[in-house]
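**Q** what follows is a predicted structure for the sequence shown.
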Amino acid sequence: MSTFVDIKPDQWVLAFDEPYGPYMRSMQEQLEMFRNRGGGWDSHSAAEIFHVYHVTDVKPKTYFIGESVTHPNAYLKDRQPRTHVIAVGATKEEMVALRDRLFSIGDETDDRIEAEMYRRIEKFSVREYAKAEAKIYRLLPHFFKGRGLC
């Protein structure tokens, strides 16, 4: 059984929007996915994946929401599953900041990896593109006669 984050009325929660919630994984595994850009949903924004809700009432497996910070076309239900709650805070701003920090971890990591990858491959790619260009010149020499390559 899942352990729920302890929430009380009048607090703010950071939670997964239902389609992104931990269904086939534990919450820990779901959150670990955000070591990569977008946690596997790299074309989705933080506001689509994570919602920030003001809690009005708490039940054993669900909670009720008042105000929310979501993406513009979000389909919201008043009653949300507690299994999707990631963190609790006193203010909306605190939860939005946590959402943005969590989401940015994968972005920053992937940006560093891509920069290093391109740095390491730069000399190799220059040589490979030159070889490919030479093959094109040999394949169609009548277009490249004045270049001295044929």
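**A** Alright, I've got the coordinates.
**Q** CA only for contacts and neighbour counts going forward, please
**A** Will do.
**Q** the residue minimising distance to the centre of the chain and Ile105, how far apart?
**A** Nearest to the geometric centre of the chain sits Gly38, at 1.3 Å (C-alpha atoms, centre = their mean). For Gly38, the distance to Ile105 equals 9 Å [C-alpha to C-alpha, to the nearest Å].
**Q** now do the SS call for Ile7.
**A** What DSSP: H, G, I helix; E, B strand; the rest coil gives for Ile7 is coil.
**Q** which strands and helices sit next to the helix or strand that contains Arg127?
**A** Using DSSP states H and E, Arg127 sits in helix 92-139. Judged by 3 or more C-alpha pairs under 8 Å, 6 or more residues apart in numbering; DSSP states H and E, helix 92-139 is in contact with strand 12-16, helix 46-49, strand 50-58, strand 85-89.
**Q** so it versus strand 12-16, what angle?
**A** Here the directions of helix 92-139 and strand 12-16 differ by 30 degrees (axes from the mean of the first three to the mean of the last three C-alpha atoms, to 10 degrees).
**Q** next, the one to line up against it:
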Amino acid sequence: MTKFIDIEAGGYALVLDDAHFDPSKDISENLSVLASCGYDFTSNWDRDDPEAMMPVLRVAKVMPKTFLAEGELRHGARREAYSGRRYREDVVAFSSDQKELLTLRDRLFEIGERADREIKARADKVVLPIVEQFRKQALTELHEALPEHFGEARDV
């Protein structure tokens, strides 16, 4: 059984948007993909911004498995007012301070983005020399295969 975050009416909930929540997994499994915001090819988290993926909504009423929420959802460049029922298992964090949740959301995304930057930097150190070697070899083979285009003496 999923353990729910304690929430209260009048406060704010940081929730995982439906499009990024896999109901076959619990919230911790869903959030674990933040460790690879996009560099991991199985992740699509880099295709949306944090505001779209984790909206902060005001809690209007709390029920055992759901809650009524109000706020704004973002889908790409489009923003729309939201008022509706949300599952409590989607809640990442709760606070009476909306700014606290916005700061937490930014911090969560920075963790994955920082990991991606480090992975890419280290991978580039290993991969770029190999890429250069194979590109150079391919260019040499192109010159040999098409001497009329790449040779020293060309008829103009």
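**A** Yep, it's here. None of the values given here were measured: they were computed from a predicted structure.
**Q** TM value for the aligned chains?
**A** Once the chains are overlaid, their TM-score stands at 0.87 when taken by TM-score structural alignment, normalised by the length of the first structure; 146 aligned residues with a C-alpha RMSD of 1.9 Å.
**Q** isn't the residue nearest to the centre of the first structure right next to Glu108, touching?
**A** No - with contact defined as C-alpha atoms under 8 Å, Gly38 of the first structure does not reach Glu108; the gap is 10.8 Å.
**Q** ok, now which ones touch the residue nearest to the centre of the first structure?
**A** Contacts for Gly38 of the first structure (C-alpha atoms under 8 Å, 6 or more residues apart in numbering) come out as His44, Ser45, Ala46, Phe103, Gly106, Asp107.
**Q** got TSV for those residues, with neighbour count and distance to Tyr118 of the first structure too?
**A** Converted to TSV, these look like this (neighbours: other C-alpha atoms under 10 Å; distance: C-alpha to C-alpha, whole Å):
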residue	neighbour count	distance to Tyr118 of the first structure
His44	12	25
Ser45	13	25
Ala46	22	27
Phe103	23	23
Gly106	21	18
Asp107	18	16
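**Q** which of the residues you listed sits closest to Pro81 of the first structure?
**A** Ala46 (19.1 Å; C-alpha to C-alpha).
**Q** counterpart of Trp105 of the second structure in the first structure?
**A** Rather than Trp, residue 105 of the second structure is Arg. Under the alignment (TM-score structural alignment), Arg105 of the second structure pairs with Arg99 in the first structure.
**Q** and that match, how far from Phe34 of the first structure?
**A** 11 Å.
**Q** wait, a helix at the residue nearest to the centre of the first structure?
**A** Yes - the assignment for Gly38 of the first structure is a helix, going by three-state DSSP.
**Q** looking at this, Glu72 of the second structure is in a helix?
**A** No - counting by three-state DSSP, Glu72 of the second structure falls outside a helix, being strand.
**Q** burial of it, as a residue count?
**A** The local packing of Glu72 of the second structure (other C-alpha atoms under 10 Å) involves 16 other residues.
**Q** residues contacting it?
**A** Pro55, Leu57, Arg79, Glu80, Ala81, Tyr82.
**Q** buried ones in the stretch of helix or strand the third one belongs to?
**A** Here Arg79 of the second structure is covered by strand 78-87, with elements defined by DSSP H and E. Residues of strand 78-87 of the second structure classed as buried under the neighbour-count rule (16 or more other C-alpha atoms under 10 Å) are Ser83, Arg85, Arg86, Tyr87.
**Q** help me confirm that the third one comes into contact with Ala69.
**A** Read that as Arg86 of the second structure. Yes - using C-alpha under 8 Å, Arg86 of the second structure is in contact with Ala69, at 6.8 Å.
**Q** on that earlier part again, so how far is Leu76 of the first structure from the match of Arg105 of the second structure?
**A** On the measure of C-alpha to C-alpha, Arg99 of the first structure and Leu76 of the first structure end up 18 Å apart.
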